[in-house]
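1. can't give you the sequence, but here's the structure:
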């Protein structure tokens, strides 16, 4: 039971992203500043990356931090691809390479930062 609790945050973030992606295009307005939608994508996928890292077994995170970071980033990228595909079927929405790049960037920031921190912690 305890292991599945590590998956709950990841599932909630994925569900939240899916819910927001399913909203018709005319119901979403992010016009605070130019590029705010890309910042939102990067932030959401950074949070997703953190929850994916949390969901990985702690043994992987400590003994294979590079593999764990790459696996978490790849999982976020695949979810981003599926999210963009999903959006292509939602009225007023479309798949966007720019959104996918923002997703990958946000996940890479978190995974890369986590990996650097792990390397410093492990090799002290």
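-> Looks like it arrived, so ask away. This one's a predicted model, so the numbers in the text were calculated from it and none came from an experiment. Numbers count the residues shown, from 1 in each chain.
2. only C-alpha atoms for contact and neighbour calcs from this point on.
-> Will do.
3. Identify the single longest helix in this protein, thanks.
-> If you go by DSSP state H, the chain has its longest helix at helix 97-122.
4. Mind giving me the packing neighbours of it?
-> helix 36-55, helix 65-87 (3 or more C-alpha pairs under 8 Å, 6 or more residues apart in numbering; DSSP states H and E).
5. among the ones you listed, which is the most enclosed?
-> helix 36-55 (a mean of 21; mean count of other C-alpha atoms under 10 Å).
6. can you list the residues that contact stretch 8-17?
-> Contact with stretch 8-17 is made by 44, 47, 48, 51, 52, 55, as judged by C-alpha atoms under 8 Å, 6 or more residues apart in numbering.
7. Over to stretch 97-109?
-> In contact with stretch 97-109 (C-alpha under 8 Å, 6+ apart) are residues 37-39, 41-49, 73, 76-77, 80-81, 84.
8. Put this next to the previous one:
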């Protein structure tokens, strides 16, 4: 085995470990009961209020709570998409480390893996008190995976382009 292949394999193992750890993080968020999950998203809503609305701190506790409640749905859905975008990046990093394929097939396979995980994660929520399995969330998660895959691909492409430009300038 060449030094380059050994290095790629070691890098792949690191990507794989991060991917599995992130899957556990996602699972742990999904395993939280409805009340705990709602409290977490409300606290994020209140933090957004403090950061974005100058007069937020002068509002009554009740008005702050109403604001957090109002933005609860988009906060939750953005959280879904974001955590799955990270998963998409990690899955593609793992795949690129173990495979020579850099084309659409590997990206499609990674998207399918991420989407399948989203489906199993939603199914798991059927067994968590107060939570449910939502097809809409699987779609949002799947879009998040795709966003991560595209983002990773674009960054990788820019890095390769920059490296090639550097090589050309040296010669």
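-> The structure has been received and is ready for your questions. Source: prediction; values computed, not measured.
9. Turn the helices and strands packed on helix 97-122 of structure 1 into CSV, including distance to residue 6 of structure 1.
-> Formatted as CSV, those follow (distance: least, C-alpha to C-alpha, whole Å):
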stretch, distance to residue 6 of structure 1
helix 36-55, 5
helix 65-87, 14
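10. among these, which is nearest residue 26 of structure 1?
-> helix 65-87 (13.1 Å; C-alpha to C-alpha).
11. Relative to structure 2, which residues correspond to that closest one?
-> Matched against structure 2 by TM-score structural alignment, helix 65-87 of structure 1 falls on residues 103-125.
12. How much space separates residue 18 of structure 2 from residue 152 of structure 2?
-> 15 Å (C-alpha to C-alpha, to the nearest Å).
13. just residue 142 of structure 2 next, same as before
-> 15 Å.
14. Between those two, tell me which one has more neighbours.
-> Taking neighbours as other C-alpha atoms under 10 Å, residue 142 of structure 2 and residue 152 compare with residue 142 leading, 26 against 19.
15. corresponding residue for residue 108 of structure 1 in structure 2?
-> Residue 108 of structure 1 maps onto residue 146 in structure 2, by TM-score structural alignment.
16. ok, now which ones touch the spatially most central residue of structure 1?
-> In structure 1, the centroid-proximal residue (C-alpha atoms, centre = their mean) is residue 45; its distance is 2.6 Å. Contact analysis of residue 45 of structure 1 by C-alpha under 8 Å, 6+ apart lists 76, 103, 104, 106, 107.
17. ok, the counterpart of it in structure 2 to residue 4 of structure 2 distance?
-> Alignment note: residue 45 of structure 1 maps to residue 84 in structure 2; criterion TM-score structural alignment. As judged by C-alpha to C-alpha, residue 84 of structure 2 and residue 4 of structure 2 stand 30 Å apart.
18. Same question for residue 42 of structure 2.
-> Taken as C-alpha to C-alpha, the span from residue 42 of structure 2 to residue 4 of structure 2 is 48 Å.
19. of those two, who's got more company?
-> A direct count of neighbours by other C-alpha under 10 Å for residue 42 of structure 2 and residue 4 places residue 42 higher, at 24 against 9.
20. quick one: contacts for that one?
-> Per C-alpha under 8 Å, 6+ apart, neighbours of residue 42 of structure 2: 65, 68, 69, 72.
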